[in-house]
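Asker: got a structure for you, letters missing:
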């Protein structure tokens, strides 16, 4: 439960940073960012392993870069399901995917250094 909360906050921060840096990504409130972060965490928990398994051959061919495409699709899905978040195109959904990836790497590095 604690881990889901931290992942939700990390995702929400990624959506907030992306909406601040790029005006095409609109975020109506912090509540919308938290909701989108929570949805992304839940969607990634259940749907991402299945998509990674299905796309394993293409992921091997692209040396894992197709995972970024899957993350972008999941971000587009969470933006579609969130009322206060608007991401117009795949290109603009790629930006939060990269930001959230980097924030998650920082989060995992901090957790590993604590133990």
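Answerer: Sure, I can see it. Keep in mind that what you see is a predicted model, and the values were worked out from it rather than measured.
Asker: switch to C-alpha atoms for all contacts and neighbour counts from now on
Answerer: Fine.
Asker: Could you point out the longest helix of this structure?
Answerer: Across the chain, the helix with the greatest residue count (assigned by DSSP state H) is helix 90-114.
Asker: here comes the other one, which I'd like you to weigh against the first:
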């Protein structure tokens, strides 16, 4: 439960970074970013697998590049459900999810190094073989 909440917080902070970097992505408040993070998680969990299967021929033909379009579509779709979060324009559609991924990865690694127990990366003595 705590891990899911922290993941949503990291994604919300990453969305705020995307808002600063990518023109066309607009997030009004931190609460909207938090709700958008949950919406992105739901869309990526429920709709994205179906889109990936349906677009598999195009993804194979384009050597995987069409997956960027699928990610953008999911990003945009999540923005439809959240007031205060909007994605407009092809630059935001394509680059928003890429910057979101980089920002989330950076924040997850940063928090994992600073607070090992916070991100679920703690190790027990049994795992270390001691």
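Answerer: Arrived safely, thanks for sending. In this text the structure is predicted, and so the values were computed from the model without any measurement.
Asker: Just give the TM-score of the two.
Answerer: Overlay of the two chains. TM-score (TM-score structural alignment, normalised by the length of structure 1): 0.79; 113 aligned residues with a Cα RMSD of 2.4 Å.
Asker: packing partners for the longest helix of structure 1?
Answerer: On a contact count with 3 or more Cα pairs under 8 Å, 6 or more residues apart in numbering; DSSP states H and E, helix 90-114 of structure 1 meets helix 2-21, helix 66-81.
Asker: what about the last one, distance to the chain center?
Answerer: Spelled out, that is helix 66-81 of structure 1. Using Cα atoms, centre = their mean, to the nearest Å, the mean C-alpha position of helix 66-81 of structure 1 is found 7 Å from that of the whole chain.
Asker: quick one: it to helix 2-21, angle?
Answerer: Angle, helix 66-81 of structure 1 to helix 2-21, by axes from the mean of the first three to the mean of the last three Cα atoms, to 10 degrees: 80 degrees.
Asker: between the helices and strands packed on helix 90-114 of structure 1, which gets nearest to residue 108 of structure 1?
Answerer: Proximity to residue 108 of structure 1, assessed across these by Cα to Cα, is greatest for helix 2-21 (10.3 Å).
Asker: outside of the next helix or strand after that closest one, which residues touch it?
Answerer: Following helix 2-21 of structure 1 in sequence order, the next helix or strand is strand 26-27 (DSSP states H and E). With contact meaning Cα atoms under 8 Å, 6 or more residues apart in numbering, strand 26-27 of structure 1 is reached by 15-16, 19, 33, 84-87.
Asker: give me the stretch of structure 2 that strand 26-27 of structure 1 matches.
Answerer: Aligned by TM-score structural alignment, strand 26-27 of structure 1 falls on residues 26-27 of structure 2.
Asker: what's the average distance of the matching stretch to structure 1?
Answerer: Once fitted to structure 1, stretch 26-27 of structure 2 is off its aligned match by 1.6 Å on average (mean Cα distance after the TM-score superposition for structure 1).
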